[in-house]
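S.K.: sequence? don't have it. structure:
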């Protein structure tokens, strides 16, 4: 795999089914942004990701009313070293603070998110599609090639999932450290603004409870700090 450093480009996203061996199609909002906003024309070179780890350097060949097609000149492929990491984030009272945390995590390379409700969760999520759009935009802005995935779940369902649960608790005596075993799934649990009730997290082993700072952090700050620590090598 060749290693590339991309900068100063505009990255677009298309569905994998719009890509063949040497041709690629851009449609709908992505097409409009490419041709109507960025004013790209036939012969221009653009970069498109399929959200599955590939970025395609492509030359525009045809422009139609609602789509364009291009010739793939080069494929740049990446590996997702954090695909087994799931960030379990509480639904926050302020949608803007949650949006900010998600954007920064995507910029740092986190790709799996679960928004959960617990007994003391304050916020509510009414439109998950809005967050999907936010994540796609953050992926393109930061020139990442993996489409972030976000879903909702109850805290109970996360706890009962197979995989290792890691809880961030200000009262823990364990300073956070982590060695990623790619064969395992890891669920990183961040506390809601109202905190967890003891009965909700009692099954998590104390050795998997960590503190991130000597000071109390807001939920979104803890999420971003953890993402920064995890992605230092990526």
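M.R.: Noted; the coordinates are in hand. Source: prediction; values computed, not measured.
S.K.: contacts and neighbour counts: CA atoms only from here.
M.R.: Fine.
S.K.: pretty sure residue 101 is in a helix, no?
M.R.: Yes: residue state for residue 101 (DSSP: H, G, I helix; E, B strand; the rest coil) corresponds to a helix.
S.K.: Residue 220 is in contact with that one, correct?
M.R.: Yes: taking C-alpha atoms under 8 Å as the definition, residue 101 is a contact partner of residue 220 at 5.3 Å.
S.K.: Those two: who's more crowded?
M.R.: Each of residue 101 and residue 220 has its neighbours counted (other C-alpha atoms under 10 Å); residue 220 has more, 23 against 20.
S.K.: dropping in the other structure now:
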């Protein structure tokens, strides 16, 4: 199934990049069947009409794809390298994530946030990953959230923070997921959360969890946590 992304369900035309991909990469022709999603659950079966560099389409059928009965929400202190932030967004989208919030912690370099987290580019990467993995909901991505305000504002989900105190053992995130409900997982920066930040999270109902026996990079931890939550929801 050839799936394309058009956020405006009433436009009936692929954007320039999608149009080029349809004709030059996929070698589709007028009359071919394509599917178009708006990233908000609408899926349209369409017939393609290529005219020069433009690719319009006529909608044959339209349906709403229901959201899954649980949600995965990752809040992450961004790494100092843009490509690592982009990689984690791509992989989490492929696995399945409803929301990704990049937050500022005590150990986050606020001066570099705009250099390493480009919201326009991240949304484009997420859209490509959504199509590649045959999904119909684009994750919400935000940047610049201050840690304290974010932690205080989380409601309506199982609240977890990836943090293992020295010489202590905590349960793996897999065992803390509640079937059919939302899960919010906090992932710290290089250098981890400060003791003050951990205490704040615990005071607001978060539970500490492990992501395994080895120390992970921020981007690896985010993807591992996202996968563990999805796995728990699908097999428990």
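M.R.: Cool, the structure landed. This is a predicted model, so every value here is computed, not measured.
S.K.: Pull out the buried residues from stretch 189-200 of the first structure.
M.R.: 189-193, 196 (16 or more other C-alpha atoms under 10 Å).
S.K.: neighbouring contacts of that stretch?
M.R.: Stretch 189-200 of the first structure is contacted from outside by 87-92, 118-122, 155-156, 165-169, 218-219, 222-223, using C-alpha atoms under 8 Å, 6 or more residues apart in numbering.
S.K.: got it, and stretch 77-94 of the first structure?
M.R.: For stretch 77-94 of the first structure, using C-alpha under 8 Å, 6+ apart, the contacting residues are 1-2, 53-55, 98, 109-118, 121-125, 145-146, 182-193, 219, 223, 234.
S.K.: Tell me which residue of the first structure matches up with residue 95 of the second structure.
M.R.: Under the alignment (TM-score structural alignment), residue 95 of the second structure pairs with residue 108 in the first structure.
S.K.: Please pick the buried ones from the contacts of stretch 189-200 of the first structure.
M.R.: 87-92, 118, 121, 155, 165-169, 219, 222-223.
S.K.: Which ones among those residues map onto helices?
M.R.: 155, 219, 222-223 (DSSP state H).
S.K.: Would you check that my belief about residue 179 of the second structure contacting residue 230 is correct?
M.R.: No: judged on C-alpha under 8 Å, residue 179 of the second structure makes no contact with residue 230 at a distance of 10.1 Å.
S.K.: what about these two, which has more around it?
M.R.: Neighbour totals were compared for residue 179 of the second structure and residue 230, and residue 230 leads with 20 against 15 (other C-alpha under 10 Å).
S.K.: That one: helix or strand, and which one exactly?
M.R.: Using DSSP states H and E, residue 230 of the second structure falls within helix 218-235.
S.K.: by contact count, what packs against that helix?
M.R.: Judged by 3 or more C-alpha pairs under 8 Å, 6 or more residues apart in numbering; DSSP states H and E, helix 218-235 of the second structure is in contact with strand 71-76, helix 82-95, helix 173-176, strand 182-187.
S.K.: neighbours of the corresponding residue of the second structure for residue 46 of the first structure, just the number please.
M.R.: Using TM-score structural alignment, the equivalent of residue 46 of the first structure in the second structure is residue 34. As a burial measure, residue 34 of the second structure scores 19 neighbours (other C-alpha under 10 Å).
S.K.: Is residue 34 of the second structure in contact with residue 45, as I believe?
M.R.: Yes: here residue 34 of the second structure reaches residue 45: they are 6.1 Å apart, a contact under C-alpha under 8 Å.
S.K.: How much space separates residue 80 of the second structure from residue 218 of the second structure?
M.R.: For residue 80 of the second structure, the distance to residue 218 of the second structure (C-alpha to C-alpha, to the nearest Å) stands at 10 Å.
S.K.: Equivalent analysis for residue 63 of the second structure, please.
M.R.: With C-alpha to C-alpha as the criterion, residue 63 of the second structure and residue 218 of the second structure are 38 Å apart.
S.K.: Span of stretch 134-147 of the second structure from start to end?
M.R.: Per C-alpha to C-alpha, the first residue of stretch 134-147 of the second structure is 33 Å away from its last.
S.K.: Residues contacting that stretch, please?
M.R.: 3, 37-43, 65, 67, 93, 97-105, 113, 117, 119, 122-123, 126-127, 130, 197.
S.K.: Strands - which of these land there?
M.R.: Residues of the contacts of stretch 134-147 of the second structure located in strands (DSSP state E): 3, 37, 42-43, 99-104.
S.K.: ok, of the residues you listed, which come out buried?
M.R.: For those, buried by 16+ other C-alpha under 10 Å: 3, 37, 42-43, 99-104.
S.K.: Put together a markdown table for those, with distance to residue 207 of the second structure on each row.
M.R.: Below are these laid out as a markdown table (distance: C-alpha to C-alpha, whole Å):
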| residue | distance to residue 207 of the second structure |
| --- | --- |
| 3 | 39 |
| 37 | 37 |
| 42 | 36 |
| 43 | 38 |
| 99 | 19 |
| 100 | 19 |
| 101 | 19 |
| 102 | 20 |
| 103 | 19 |
| 104 | 20 |
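S.K.: and the aligned partner of residue 35 of the first structure in the second structure, which of the three is it?
M.R.: Alignment note (TM-score structural alignment): residue 35 of the first structure maps to residue 23 of the second structure. Counting by three-state DSSP, the backbone at residue 23 of the second structure sits in helix.
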